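K.L.:
Whatever this is, show me its structure:
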Amino acid sequence: MDLRRKGNQTVVFANPPVILASYAVVGPKEGQGPLGKTFSNVWKDQLNGEKSWELAESKMLQEALQGSIDQSGLAKEQIDFLLAGDLLNQIVSSNLAARQIALPFIGVYGACSTMALSLALGSMLIDGGFAQNVLIGVSSHHDTAERQFRLPTEQGSQRAMSAQWTVTGAGSVLLGKQGAGPRITAATLGRVIDYGETDANNMGAAMAPAVADTILNHFQDLQRKAQDYDLIASGDLGTVGLALAAEVLKQSGLEMGTGFTDCGVRIFDASQDVHAGASGCACSAVVFAGELMQKLKAGELKRVMLVGSGALHSPTSAMQGESIPGIGHAVVIEA
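P.N.:
Purely as a prediction, here's the structure:
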């Protein structure tokens, strides 16, 4: 039997799936940031003709999914499954998008780690012989997330300096069993880690221990170190969480070096008043589908680890006084 499981938490793919296409669409604020030119499309406003932010988010996800299909050159009938997720209750944005795409649908919720988790699950479906092609999409919207998780934007509440700005965007990739492109060679599925953080304005601190735990287990499982990767990008720890994760790893004997970065740090710059950086399901999705995919295809990056980070809280758990559990899921992509 070919056992693909390595160590405690890692899977190494015998037949690594290929990323055939990617598409990233973002809102105007994201388009004005340092990665603006790496996105497939930038919307002019947050609604784009829709009557609500929630409908706009679903429309954005539909665009990203269709963009990957179009770029791949595959007919929709050649795609076996759609995996998608978002931040809203019952992943409603993904459900509405899946209604339009009309493919066999697997809804995925990993909070802001959903992109990395979906890439891992889609790769398992292909490597396991259950699919030839899998479409993946993830979305978030600043205004829908603020309305659900924090305070009404109309209230104009003061934001804490540790707070992050939820990305308005959607990222998609199409995985295939065969073809040309970067390949997903391994995945490390994380454990839920909770150090008792209760401040919803400091999600970086809530997620950092889980990201560090996943990285530690990944290195141990595969007998690797940070220097074996051109880039290790966490999902959306922001400046606060990235520094905390690096310190936890340092105390565990790992010096991460300059190749340890965060998608939530990369997508905005200091002039955009986002405080600790970016967050949201779309944060790592659009950075990966945009900038990182372009650099992998160009040969500027050879081996990348994307570590999606998620804060597994909800309005219900917050009102019951629960702390914020964190999760980190990692995938390795090689050109």
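K.L.:
Could you use CA atoms for every contact and neighbour count after this?
P.N.:
Will do.
K.L.:
give me every residue that touches Asp269.
P.N.:
Gly33, Pro34 (C-alpha atoms under 8 Å, 6 or more residues apart in numbering).
K.L.:
can you give me the strands in the stretch 1-150 of the chain?
P.N.:
Ranges of strands within the stretch 1-150 of the chain are 5-6, 10-12, 18-26, 41-42, 81-85, 105-107, 133-140, based on DSSP state E, counting those that start in this stretch.
K.L.:
Please generate a structure for the following sequence too, so the two can be compared:
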Amino acid sequence: MSSVLSGSSMTLKNVYVRAIGTTAGIDEFNGPLGDYFDRHYPDFHFGNDSYEQAEIAMLQDAISIALKKGKLKKEDINVYLGGDLNNQVTASNYTAKDFHRPFMAMYGACATMGLVINTASMLIENHSLHNANCFVCSHNATAERQFRYPVEYGVQRKETMTTTATGAVSVILDNNPSSIRIESLTIGRVVDLDQSDPNDMGRAMAPAAFDTLCNHLTDLNRQATYYDLIVTGDLSNYGKAIMKELMKENHISYKEYDDCGSLLYSSDQDVNQGGSGPSCSALVAFGYLYQKMLKHKYKRILVITTGALLSPVMTNQKQSIPCIGHAFSLEVVE
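P.N.:
Have a look, this model is predicted:
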């Protein structure tokens, strides 16, 4: 029997994590979670001629690591799903051209990992395919050039800003039982509360994260305490404080809550409010928390990846920033 959405959410029975590959930049490696990543690089170029080519190389490495861990060849994957922050999802498309396999490029801003995980999970759960390789990447220098100013300009950063994480994550999902599975998911709704400052995206995204959390709990008839840990994607410090206040005002109790943007870096690193970017929540969820689950530190984790769906063209026109949150839960298989 096929699974169907209840409201915005779905429970899953047959989607498992087979293998993961993670690569990270030097700042991410020097943070508190650096030892949990498979590979890191000493600078932004990694020996390449441009930041964009470095991002592609970083993504290729993450995918290769996941395939090797899963004892798979690239042609064994039914479909690849991935995205990044560049125009025309450049890093993903340039990487996928070497797969010669079905590929779905997706853009969900910093929520892209949730988007690709949820899409692949529904396809696997409903027997449309056996496996999928879900990946994301982001690079601080390419993202700054895309959405703000090239890093070479040396523009002074505002206190409210976050730091786009440099990293790539590849997650292979399939229908063969393993230690950890994707237990449920919630597809986010676009929420726009008229925030128009592109330098303050954490606070803009918090209402979208809260909307997804409420829909997830309502759809599945759960309390937040069902999870050992709830993490949001990249609200970072300011947005995290708003998220906690929203949960308090609405009497939502939880065992533990944190934000991936606050976890990725230490307080003495020069990252303003914390981390952001598609690789931020992906590195924390699948590099760090996944390994904690394997050691039974946590049994159930709800990950709410968050994204500010802004366009530089629209923000230059002083338009507001629509935001979204896509959620999925990780569960240890007993």
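K.L.:
ok so, going back, tell me which of the strands of the stretch 1-150 of the first structure lies nearest to Asn217 of the first structure.
P.N.:
strand 10-12 (7.9 Å; C-alpha to C-alpha).
K.L.:
returning to that earlier point: deepest-packed of the strands of the stretch 1-150 of the first structure, please.
P.N.:
strand 133-140 (a mean of 31; mean count of other C-alpha atoms under 10 Å).
K.L.:
Could you tell me where that one falls in the second structure?
P.N.:
Per TM-score structural alignment, the counterpart of strand 133-140 of the first structure in the second structure is residues 131-138.
K.L.:
ok, back up a step: could you redo the strands of the stretch 1-150 of the first structure as CSV and give each row distance to Gln178 of the first structure?
P.N.:
CSV is the format used below for the strands of the stretch 1-150 of the first structure (distance: least, C-alpha to C-alpha, whole Å):
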stretch, distance to Gln178 of the first structure
strand 5-6, 22
strand 10-12, 17
strand 18-26, 6
strand 41-42, 27
strand 81-85, 16
strand 105-107, 22
strand 133-140, 9
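K.L.:
of all the ones you listed, which lies closest to Arg183 of the first structure?
P.N.:
strand 18-26 (4.4 Å).
K.L.:
mean distance, the closest one to its aligned residues in the second structure?
P.N.:
When the second structure is overlaid, strand 18-26 of the first structure sits 0.6 Å from its aligned residues on average, using mean C-alpha distance after the TM-score superposition for the first structure.
K.L.:
That strand aligns to what range in the second structure?
P.N.:
Under TM-score structural alignment, the match for strand 18-26 of the first structure is residues 16-24.
K.L.:
What's the match for Asp219 of the second structure in the first structure?
P.N.:
Per TM-score structural alignment, Asp219 of the second structure is aligned with Asp221.
K.L.:
what about the spatially closest residue to Leu151 of the first structure that is not a sequence neighbour, neighbour count?
P.N.:
Nearest non-adjacent residue to Leu151 of the first structure, counting by C-alpha to C-alpha, 6 or more residues apart in numbering: Ser157, 7.3 Å away. Using other C-alpha atoms under 10 Å, Ser157 of the first structure is surrounded by 10 other residues.
K.L.:
Please verify my assumption that Ser157 of the first structure contacts Glu146.
P.N.:
No - using C-alpha atoms under 8 Å, Ser157 of the first structure is not in contact with Glu146, being 11.0 Å away.
K.L.:
mind listing what Gly239 of the second structure touches?
P.N.:
Gly202, Arg203, Ala204, Met205, Ala206.
K.L.:
That one pairs with which position in the first structure?
P.N.:
By TM-score structural alignment, Gly239 of the second structure lines up with Gly241.
K.L.:
so how far is Met314 of the second structure from the aligned residue in the second structure for Asn95 of the first structure?
P.N.:
In the second structure, the residue matched to Asn95 of the first structure (TM-score structural alignment) is Asn93. Separation of Asn93 of the second structure from Met314 of the second structure (C-alpha to C-alpha, to the nearest Å): 25 Å.
K.L.:
how about the residue nearest to Leu151 of the first structure, what's its match in the second structure?
P.N.:
Under TM-score structural alignment, Ser157 of the first structure pairs with Val155 in the second structure.
K.L.:
helix/strand/coil for the residue nearest to Leu151 of the first structure?
P.N.:
coil (DSSP: H, G, I helix; E, B strand; the rest coil).
K.L.:
Which residue is the nearest non-sequential neighbour of Gly21 of the second structure?
P.N.:
In space, Gly21 of the second structure is closest to Ala66, 4.2 Å off (C-alpha to C-alpha, 6+ apart).
K.L.:
burial of the one you found, as a residue count?
P.N.:
23.
K.L.:
Who are the contact partners of the counterpart of it in the first structure?
P.N.:
Here Ala66 of the second structure is matched to Ser68 in the first structure, going by TM-score structural alignment. Each residue near Ser68 of the first structure by C-alpha under 8 Å, 6+ apart is listed here: Ala21, Ser22, Tyr23, Leu135, Ser172, Val173, Leu174.
K.L.:
Can you give me the distance of the fifth one to Gly190 of the first structure?
P.N.:
Distance check for Ser172 of the first structure against Gly190 of the first structure: by C-alpha to C-alpha, it reads 22 Å.
K.L.:
higher neighbour count, the two?
P.N.:
Ser172 (33 against 26).
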